[in-house]
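**Q** structure for this input, please:
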Amino acid sequence: MNKKKSTEHQSPDPDWMEQWLRDFFLDPHTEYEDNAIFKIDIYETDDHWIVEVVLQDYASSEIKVKVENSKLIISAQKQNHSPLTSFPKKERIIDFPFVIIRHGVTAVFQNGLLEIFITKAENGSGKNRYIPLP
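**A** Reported below is the predicted structural model:
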């Protein structure tokens, strides 16, 4: 029996997703971005993929989470409190091996930790969208 590859309309095979996660975290570019931009971890439960992002120096109003086809885009930018101070925007993009806009996505930010929950059930809107932070 052949294992199915992920398609645009279904979640990936668990073994294939495990290999993608392994490749993602072994990629030297991922380690570089964890140190230079902000740290990301990805976990899997029975019902969700959970993306944890360490953003200790930010308020929830300074963070944006967007799903765009198969991409999860996380950006953070300090608000300028002075016209003489400028803070660069920091952004990480995770390109999942499946279309995440078809999945339910929620996010919570608390104590400097952003947690993004992507359901394994396909109950998303199917549209690119920003994910609100409560």
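**Q** from now on I want contacts and neighbour counts done on CA atoms only, so please keep to that.
**A** Noted.
**Q** quick one: which helix or strand includes residue 24?
**A** Using DSSP states H and E, residue 24 maps to helix 14-26.
**Q** hmm, who's touching that helix?
**A** Contact partners of helix 14-26, identified using Cα atoms under 8 Å, 6 or more residues apart in numbering, comprise 5, 30-31, 42, 97.
**Q** quick check: the two most widely separated of these?
**A** Using Cα to Cα, the contacts of helix 14-26 reach their maximum pairwise distance at 5 and 31, which is 26.8 Å.
**Q** show me which of those two is the more surrounded one.
**A** Neighbour totals were compared for residue 5 and residue 31, and residue 31 leads with 16 against 13 (other Cα atoms under 10 Å).
**Q** let's see this one next to it:
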Amino acid sequence: MQDKLHDVQINEVKVFDDWVKKFFLNPETSLLDQQLFTIDIYESNDEYMVEAILENHAAKDIKILLRDNEISILVDQPHKPFPKLFHKDKAVIPAAQRKISFPFSICSRRITAEFTQPLLVIRIHKYTPGRATEDIRIE
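**A** Just a heads-up that it's a prediction; the model follows:
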């Protein structure tokens, strides 16, 4: 059983490495970095990290959403009038949004976020399970 789990973890690391290369080689990534805000992705022994540089923002301007294998970072930018999105007759923060679609599901893992102006760091723990949620609280 332990060997099977180890094989799955090794395979995930390889899939992640391949995916990161493609993510950063995608011209759309560079364009969104320039137009909206810069994102960087790292890996350590026990977590994946997504960093976003959000200058001139406060934690209250940022919302992080999670859905299966995707993290969305939404940033309200009052100085840039973006049209509002509507969901069930309620206005939703539309502003600037970046989506990061991982090559595997991350929704059952422990995910934490912290914001120290101007850096938002989202940590996806590789081996620690978390509760299923769609909204990640920023510390």
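**Q** superposed on the second structure, what's the mean shift for the helix holding residue 24 of the first structure?
**A** For helix 14-26 of the first structure, the mean deviation from the second structure after alignment is 0.8 Å (mean Cα distance after the TM-score superposition for the first structure).
**Q** got a list of what the equivalent of residue 66 of the first structure over in the second structure touches?
**A** When the second structure is aligned by TM-score structural alignment, residue 66 of the first structure is paired with residue 65. Listed by Cα under 8 Å, 6+ apart, the contact set of residue 65 of the second structure reads 71-73, 134-136.
**Q** out of these, who's the most crowded?
**A** Neighbour max across the contacts of residue 65 of the second structure (other Cα under 10 Å) = residue 71, 22 neighbours.
**Q** what residues are up against that one?
**A** 64-65, 99-101.
**Q** what ranges do the helices span in the first structure?
**A** 14-26, 28-36 (DSSP state H).
**Q** state the distance from residue 19 of the first structure to residue 26 of the first structure.
**A** Distance, residue 19 of the first structure to residue 26 of the first structure, by Cα to Cα, to the nearest Å: 10 Å.
**Q** hmm, I typed the wrong one, I wanted residue 67 of the first structure.
**A** 24 Å.
**Q** which one of those two has more residues nearby?
**A** Looking at residue 67 of the first structure and residue 26 with other Cα under 10 Å, you find the greater number of neighbours at residue 67, namely 24 against 11.
**Q** what's the separation between the more buried one and residue 46 of the first structure?
**A** For residue 67 of the first structure, the distance to residue 46 of the first structure - Cα to Cα - is 21 Å.
**Q** just residue 105 of the first structure next, same as before
**A** On the measure of Cα to Cα, residue 105 of the first structure and residue 46 of the first structure end up 15 Å apart.
**Q** looking at these two, which one has more neighbours?
**A** residue 105 (26 against 7).
**Q** for the closest residue to that one other than its chain neighbours, the count of nearby residues, please.
**A** In this structure, residue 105 of the first structure finds its nearest non-sequential neighbour in residue 118, 4.6 Å apart by Cα to Cα, 6 or more residues apart in numbering. Residue 118 of the first structure has 23 neighbours, counted by other Cα under 10 Å.
**Q** show me what residue 118 of the first structure aligns to in the second structure.
**A** In the second structure, residue 118 of the first structure lands on residue 124 (TM-score structural alignment).
**Q** so its match is in contact with residue 111, correct?
**A** Yes: using Cα atoms under 8 Å, residue 124 of the second structure is in contact with residue 111, at 4.6 Å.
**Q** can you pull the contacts of residue 81 of the second structure?
**A** Contacts of residue 81 of the second structure (Cα under 8 Å, 6+ apart): residue 95.
**Q** the first structure: which residue goes with that one?
**A** Counting by TM-score structural alignment, the partner of residue 81 of the second structure is residue 87.
**Q** same deal with residue 135 of the second structure?
**A** Using TM-score structural alignment as the criterion, residue 135 of the second structure maps onto residue 130 of the first structure.
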